[in-house]
Structures are given as structure tokens and as C-alpha cells.
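Asks: Turn this into a model:
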Amino acid sequence: MVAGVTIHSTADAKAQATILTDDALTFLAAVHRTFEGTRQSLLNARQDAQRKFDSGVPLDFPPETAHIRAEPSWHCAPPAPGLEDRRVEITGPTDRKMVINALNSGAKTFMADFEDSSSPTFANMLNGQLNLHDAVRRQIDFESNGKSYKLTDKPATLIVRPRGWHLDEPRITVDNTPVSGSLFDFAMYFFHNAKELVARGSGPYFYLPKMEHYLEARLWNDVFLFSQSFIGIPVNTIRGTVLIETLPAGFQMEEILFELRNHSSGLNCGRWDYIFSFIKKRRADRTAVLPDRKDVTMTVPFMDAYVRLLIQTCHKRKVAAMGGMSAQIPIKDDAKANEVAMEKVRADKLREVTSGHDGTWIAHPLINKIAMEVFNKHMLGPNQYHVRREEVRVAAADLLNSTFAGEITTEGVRSNISTALAYTAAWVGGNGCIPLNYLMEDAATAEITRVQLWQWVRYASRLETGEVISTALLDRWTDELAPGIKKLAPGVKDGDLKIAVDYLKSQIRQQWPSDFLTSDLMPYLAARDGVAPKFLKAAL
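Replies: Okay, the predicted model is just below:
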């Protein structure tokens, strides 16, 4: 019973009893009351910025922070214990089996994800916190179907990704206002585990997603300072790696590092969300229409410029420049197809390490060997901070250059429809990470499919056949493909598939696409968790 705090769900009483303690909720309420006003003002600023982009104001490097970019003397914090060598990082959701397998994978670190690979049912969020609580204390071992799951003596270093600033957590209100999903995920993990992690020679480490402005990084830094003081651990114990996965953030990398410099452990190329943001932020620009998703690779002009600038920026400031995720996963039933897929992974990791990245991401333990071999061969030390990339010159136009070969094909459009339907239905059903056609799809990749379909309709793009992409065409193909989704993604329920179909048909008819499908669809999850309609922003 904490004054002003209300829990609006009875989901998973056991996890609630461990995680939602009075002391933890008192901390959450203090964080909320201190920072919620700033969060809301920053979210409003995003909308103001989008209106400027829509009116034709071009994205550019902020003139007011030119002095920060020009000053050579400032650097970020040294690597914290366990983050000195990050050559391979495995990522995934926070279910108990995944946590154990990821920590045992042989990767250097594990990013436990409450964001794009998790569907935020309250049970998922609470049990994820419980699993990490147990993992930190080496008490996560369990048995299932006669098989034993136990942590090794030297598991990977744990990093946690909370949800983005835009998402609410409607199952918890403070003073009748839903708390931030970001602050809920951060606060529960930090409060329960920070002191234990420090005592074990590690620390509370985070991946910070979907920021669009350096002031959002300043907010995180303020949260870190407040939280360390609140529980009584030394200042600058926390480390945060920022995912550069929005187009505006691509123009503010140095500023973001500067704001977090005493807590920073680097930047990451969040490639899939970056492509999503590229389309969304330039939604009013018909010259920014992109071809099939498969043609938007890391070597196209705007992606290549983003990577080169990120590596140069990080090494200039002496922090890690982390690579991104290859979408391929092992193919068990086809050796030849598997070799082709794994060769794509190998080539991707080779591109990253030879460009100067200090580490890379994988989504499956079986890919660890490939990634580790590539980085071990080409990165002999713990990092490549010495690869300064001083020859790199990236102008604003380079970050916006979408001129490259590619076309919009019937296969590409139908693939986008299938992926959007399958992922949306799975997410509403509580699963935030699904394999489709031997690719691992999460919210970021699903978002690309959604906004591409909207973009192609909006600008009457033509298929390779010459046919114009219209709402009528996409409706017809959606109806054709929907019956096969349950075979493509086993476990999807009829009701959830209908939600996905209706949502996609609605989205392609909007003047502008919604900012995030997760914000749109969260009310379905919250309603199932028992939350009253007045705390749900979107209409069901």
C-alpha cells in the first residue's frame, strides 16, 4: 500500500509479490513524480518536430550544439566491469529458458529485452523481472520436460533494454496517471538488482532505445543520477548504451554521448528501427519512397553513412560502436539453405568488424560461433577504439540519400503483408519475437513492413508489373494471405488475426501512419489484464 500508487491487474500474483513490493513502488512513484512532466514535454516536442519535417524543413545537425561536436577534449566514461570486451552480444526476450540459454551462449553479453522482442503483457513484464532477479543471484536454474537448465560458472554480462519513452505502463498508475513503460522497466530492475550486481563485481547496465533528441538522453542521465542517489550507490555506476535507431538521433550522436558521458558505454546501430524511422520521419517526402525491404541493406547510401558516422563518433569519444542484428536464423531441416543463410551472417559480421565496430548482435546461440570467429580473427584486442575513421566526412545529405537500385515487387509487397499480419497477431497474443521464413521478426522489422505498405499506397507506387499499389489491391492480397498466417506462425488465434487484419487495413488508409504499432495495440493487452478503459489512450 503506497500512497497514490494503484496496481490495475491481478496478473501473476507470485511475480507481483516479489517485484511490486512497497519499497520498489515507492521508488517508482518518486521517479514518476520527478520526471513524468519532462517525459511528456519531450514527447510533445517529437510531434512539433514531425510537423516541421512534414512542412519541408530538412533534418540537419543541430546548430546550437556545434561547440560540442567541435570540442575534441571530452570523452565518455571508461568501460565498466564486464563491458570491456563486447565483441558478441546476444539479444532476446526475458522468458526463463531464453535468459539461461543466452547467458550460457558464450557471447560476451546478453541484452535482456523488455522492448521490441517482448509483447508487454503484464505477466511477461513481471516474470521477466523475476527471471532477471533470479539470474543476478544465480538462482534461475529449473527443470522442464525432464531437461535441466542451469547457469554456467561464467555467464554473459547482463544488459537490460527497457521500453521506449513513448510507451505507457497502464497496469500501474501514480496519482491516477499511467507510469512510463521505460521507467517501470528501469525502476524495477534497478531497485531490485543494482546493489547485488555491484557486490558481484558488475553493475546495472542498460540499452536505451528509440530516442529522437539529445534532451531525451539528458532525461535518462537525470534519472540515473536520481536513482543512484535514492538507493545509495556511487554516482556513475550505471552504464547506458544508446541505440541510434531514429533518423533524428542520427544527426545528434555526439550530443547524445555528451549528455550521458559519465554513464555512457557507447552507441549501437539499431538498423531495423532506423529504416522504420527513415520512412516515418520522411513520410511527407515522395523522394524517400524505398523499394522492397530486402533491398534496403547496410550498404545503401543512407545506411552506410549512418554506420560510418557512428563508428567515427564513438571512437572519437572512446566508447563502443556496436553493430546490429542479422535477421537470419539457423535452418535445421535444409543444410544447403542453412549454409547460404549462415554465409550471409558471416559476411555481415565481416563488414562490421572491418568497418571498425567493437562488437555485434546475434539472436540465436548457434550463431555465436560464426560471429565470434569473425571478430576474433579481425579484432585482436578488446575493442577498436584506435580505428578513428578520421577520413570519414558525413554531411546531412548523406544521411538522407535514398538513391539506390531496387524495385517494389509483388513478392515484396505480399511478404510485407504476411509479416505484418503474423507479427501483429502474435504480439497481441503475447509473443513479441517470431521466426518467419527463417528470419527472426520483432517489432522493428514488423514496423518496416507496416510503414512501407502505407508509403507505397500514399504515393501510388508501381509494382514491377506496372500495376499501381492501392488500398483495394492490398485489401485483396490481405484477404488472400490471412488464412495462411496460422500455418506460417503457429499459435496465432483467430481473434488476434482479425485484429491484425483490421489494423493493417486501417493503417494503409491513414493520412499519416501511426507512430508505433505497439502504442496502438497496447490497449488490447491492457484490457485483457483488467485495466479500466479510462487508462487506455487508444480506442479498442
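Asks: CA only for contacts and neighbour counts going forward, please
Replies: Fine.
Asks: okay, which residue is most central for this protein?
Replies: Geometric centre of the chain, nearest residue: Asp116, 4.8 Å, by Cα atoms, centre = their mean.
Asks: next up, for comparison:
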Amino acid sequence: MMNDHMETYHEDEDKGMRKGSLHLPEGVRIRGRLAAGYDRILTREALEFVTDLERTFRSRVKWMLDFRKEQQARFDAGEVPAFDPAMVAIREGSWVCDGVPLAIADRRVEITGPVERKMVINALNSGAKVFMADFEDSLAPHWDNVMRGHINLRDAVNKTIEWEDKARNKLYKLNKNTAVLFVRPRGWHLKEAHIEIDGEPATGCLTDFGFYFFHNHEAFRTTHGGAGPFFYLPKMQHSREAAVWNSVFDRAERALGVPHGSIKATVLIETLPAVFQMNEILYELRSHSAGLNCGRWDYIFSYVKTFQGHPDRLLPDRVQVGMGQHFMKSYTELLIQTCHRRGVHAMGGMAAQIPIRDNAAANEAAMALVRADKLREVTAGHDGTWAAHPGLISLVMDVFNANMTKENQIESRKREDVSITEADLIEKPRGVRTLDGLRLNTRVGIQYVEAWLNGTGSVPLYNLMEDAATAEISRVQNWQWIRYGAVLDGESVPIKVDKELFARVVSEELARVEGEVGTERFKKGRFVEAARMFARQCTAAKLDDFLTLDAYSRVVSIVPEARLSRLNGGTFPQHCLHPMIQTISTMLADVQF
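Replies: Take a look at the predicted model:
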């Protein structure tokens, strides 16, 4: 039994903050501010549960991340991803995963979004079969966003969540029938710097999973026939990572007396190495599996990241890298075949379009793209798909209802006609590289990073919903073109992408952004800081693994040691990096490949 100690926090009563104390397990420190309601999540019992997960699995997480680096080094040296010959028995075996719970047999339309309070209510009320509440790509993991997110999900599971829009005099609350809740924790690579365990930042995904599972498993299972809770698992690269998640689930179930196999998780296949491990991933999670999902945007990002050392694999403009590309079509068909052979759902990907309210013709064109994309998915054999906006739910539902009469297609569409080779999965994408593509990448990247720094992780830009996955495509494509001096198509004279050209593009696109958002908004925002950060990552000698790793250091809000024993309300200044302002050209001149 651990000895406990106590750190006491006080908030101003006139701000509605509750006076109280946190009884922390030994070795645990909360380094972020304590606002109203946070103590509902940061209970001693919940922290003990999270601490046990951290101490049990921390070394395995570090080992997995080290293996990723070793694997990338082999790819950089010329190796390409392939099926593991040592795992042929698993790939060719006749095993199946445990049955799909009745509560999630029908997942034909799923909506995704961050764990913001109004979003949670609207998504659960949207008419979708599932809402994936996201702590990952669509959430900027500021401390307050994470803590409030857990409060929101706890209230949602207990059916007490409400939100009042005072300006419109409107109260948002749950309908009688709502979508089934899934939760996506952060990837293995992200830390939670505001919680220290034995002197180290906690692992973000273990805190996300741990707090949600601890506080909600009983209420959730009561209303879902004893099944659940349900999760989405992001950014995997190998079945060994699935094995760790399976061990986390087993330990959590045992610790809280939950029947084995109650937890079900869908794995996003959104990295190129993972597509060669799909059978092995399902095998490791077979008692906890709810299938696989085509995380198409991160998958494109991963294609560049995996082949960052291969100058012969430059992507065309990102708008041309769609599901018609052979390597993308191959991956989705193999995923469907694999999932249905193993008795679980094969989920489709996200259409990034959003309704366009001020242009009927443009809106109809966008909706036609969504309709065609979802028709492709359901006729290929997918059991469901994603939508980013509540306004798309009825359209997507109509497409699936017209083409999928049963709850899913697990038994009816085995796709035994599919025969995908290693070469199919890594075929080079086709298309052109243009100056307009470079400009769009830069404009989107700057605006997304600026929003993320300010706490927003999902941003509508140019009639598309951008999150960390789509922003990553912009970043790594720019890096790839600059790194290898891509020659742009469609120009009267050959133009090679280099740092000098990119510096000009950054300056010009930053000016364009100012014109689009307005000078007042531009000056109040963090656009120049975002441009510096995005430009530095696009020109780095070595490609950063994730945009968010650098960005996170700029939003960590650590309370100084002298104030850990008492907080007097309000938000403390962020622990940010504030380099001296210099021109983009000067900054880029310092970067050497």
C-alpha cells in the first residue's frame, strides 16, 4: 500500500471555484492549475489507478518508441515496409476475434470531434450511430482542454451534460436516444506534462484512458448491456503496440472487477508500417477488438514520413492524393478483407468536406464528393464510415441505408476476390506538384498551428475540416519538396522548390492570411509565431516525427513550484518559447540540410 501525501489548492470562491484539497498518491504531482470541477477527475483513487498503469507500462512504452526509431532508420537506409515472414502462421490461420457486442453491431455512420462540451452534446444528438470523442488529432491538449474534456465525458455518460448559450438563450442537452460513445486517447508519443509520476511526465494515452475508464466504466456498462467502454486507438505502427494496449485493457478490467473482454477497441490503420501488420494487430487484441479503421489522412502523412529518405517517392499536390491512388485503394480493400475474415468491423475514413452555407453551387459540389466517397466505401464492403460535421450525417446515412440493408457486412462481403501484394501497398502516387499546392500547404499549416497554439485542434479552412492529421500532410509534403528540390509542374520556366522560394511563399501566404482573417484578429493572434514554427519544421535537416511534439512545448502551463501549494484562481502565463522576431528569410538561412 502506497503512503499518501497531500497538496492543497485553493481557488477564489467569488469565481465559483470550490475550496478543497487533493490527496495524491506518493510520487504523484499535479503541475497544472486546479479549476472548478477538476477535483472530480483528479481523485486519489483515479490517480492511483493511472499511476499503476504508468508504472506498469512506462518501460514498455519507451521500448516501443525506441523500436519506431530503429525501424525508421532502416527505412531511411533504403528498406521498404513488408509483411513479416515470421508471422505467416498468424496471417494464414483461421482464428477469429471475439464477437461484436450488440450495442455496436451497427456503426454505419460515426461522427468525430473534440471533447468540447457543446460538441459532445451535438455529436451525441446528431443521429450518427457512434460519436468518437477525441483527445487526439482534433484536440489541442492544453491542460484545461483535457481536464474539461474528462468532466464533459463523465457528465455525458451519466446523462447530466448540459450547456447554456447565453447569447442565444438556448440550452443544449441530450436527447433520449444518442450515439454510442467511443473515446480516442492520445498516441503513445505524447506526454501529459501536467501530471508527474515519479519525477517524469505521465504518458498521455494512459492518463486519457485511465481517467475515462476509471470514472465511467460502471455507468457505461449499465446502459450498454454490460459491454464497453469502447475506444479508438491511434498511430500504431506494429502489433507489439497492440499487445501493450491489450495488456493495459486486461489490467484495467482486473483492477476494477470488469468482466474480461468488456473493453472493445477499434484500431486506426493510419501508418504505412501498420498496414502490413493488420492480422497481427487483430490477433493481439482478439478478445478486445472492435475492428480496424482506414485513417486515410494520417496514412498519407505516414507514407511521406516512412519514405522520407527516398527521393524517388515525392507526393503530388495533397489534393490529388485521394482514394483513387492505387496504394490508397489497395490498403482499404486489404483492410476490409482482413477484418471480415476475422469477424470484426472494417470502418471507412473521413470525408473532410463540410457544408458551405453561403454558396449553394459550391455546397452541392462538395456534397456530391461526399456522396461519391461514401458510395465507394459501402460498395467496397465497409461496415461504416466517418463524418466530420453534423450536417453530413443524414446524407451519409442515406448512402449506407440504400446499400447496406443489414447492421454490417462482416458476413456478407468477405472480399475473397482481393489479392493485395506488398508492391500494391507502396506503389508511388501519381500527379503533379505545383506552386499552388505549396502555397495551400503553407497557408493551411500556418493557420492550423496558430489555432492549435490557442487551444483549438479542429479548424474549418477553405471548406474542409483540418485537424492535426491533415496539417501533418501539409508539413511533411513541404519538407519533402524542399529537401529534394522538387521541380514544380505547370510553370513557363522550371522552378525548383528550395529554402529561398519557400521563404517567399511563407511571407506572401502570411500576408494573405492577414487579409483573410483581418488585421485586428491577426495582431491579436499568434500567426507570426505559428509561421516561424511551421517554417522551421518544413526546413529542418531531419523531419520531426510529429508537428505536435514541438507545438506541445509551447502550450504546457506548469505552475511554478512556489505556487504549487496554493493557486489563487485565474490562468497563469503559459510556459512558452518566445524567440526574438526575425524575418522568415533570415531564419531559414540558418537551416542547413
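Asks: which residues touch the residue nearest to the centre of structure 1?
Replies: 163, 432-433, 442-444 (Cα atoms under 8 Å, 6 or more residues apart in numbering).
Asks: Let me have those in CSV, adding secondary structure, distance to Lys377 of structure 1 and neighbour count as columns.
Replies: As requested, the contacts of Asp116 of structure 1 are exported to CSV (DSSP: H, G, I helix; E, B strand; the rest coil; distance: Cα to Cα, whole Å; neighbours: other Cα atoms under 10 Å):
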residue, secondary structure, distance to Lys377 of structure 1, neighbour count
Arg163, coil, 35, 26
Gly432, coil, 34, 25
Cys433, coil, 31, 19
Asp442, coil, 30, 25
Ala443, helix, 33, 24
Ala444, helix, 31, 22
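Asks: hang on, the earlier thing: ok, and the residue nearest to the centre of structure 1, which helix or strand is that part of?
Replies: Using DSSP states H and E, Asp116 of structure 1 sits in no helix or strand.
Asks: contacting residues around Ser161 of structure 1?
Replies: To be clear, residue 161 of structure 1 is Arg; Ser isn't right here. So Arg161 of structure 1 contacts 111-115, 206-209 (Cα under 8 Å, 6+ apart).
Asks: Kindly recompute the last result at 10 Å.
Replies: 91-93, 111-116, 182, 185-186, 205-209, 240-243 (Cα atoms under 10 Å, 6 or more residues apart in numbering).
Asks: For the stretch 201-350 of structure 2, which segments are assigned as helices?
Replies: For the stretch 201-350 of structure 2, applying DSSP state H, counting those that start in this stretch gives helices covering 204-222, 239-256, 272-275, 278-284, 296-306, 326-341.
Asks: Apart from its neighbours in sequence, what residue is nearest Arg254 of structure 2?
Replies: Sequence neighbours aside, His260 is the residue nearest to Arg254 of structure 2 in space, at 7.6 Å (criterion: Cα to Cα, 6 or more residues apart in numbering).
Asks: What about the one you found, how many residues nearby?
Replies: Residues near His260 of structure 2, counting by other Cα atoms under 10 Å, number 14.
Asks: quick one: the strands in the stretch 101-250 of structure 2?
Replies: 109-114, 130-134, 162-165, 170-173, 180-184, 191-197, 200-203, 230-233 (DSSP state E, counting those that start in this stretch).
Asks: The last one corresponds to what range in structure 1?
Replies: By that I understand strand 230-233 of structure 2. Across structure 1, the stretch matching strand 230-233 of structure 2 (TM-score structural alignment) is residues 205-208.
Asks: Likewise for the fourth one?
Replies: Taken onto structure 1 by TM-score structural alignment, strand 170-173 of structure 2 occupies residues 147-150 there.
Asks: Check which residues of that stretch are buried.
Replies: 149-150 (16 or more other Cα atoms under 10 Å).
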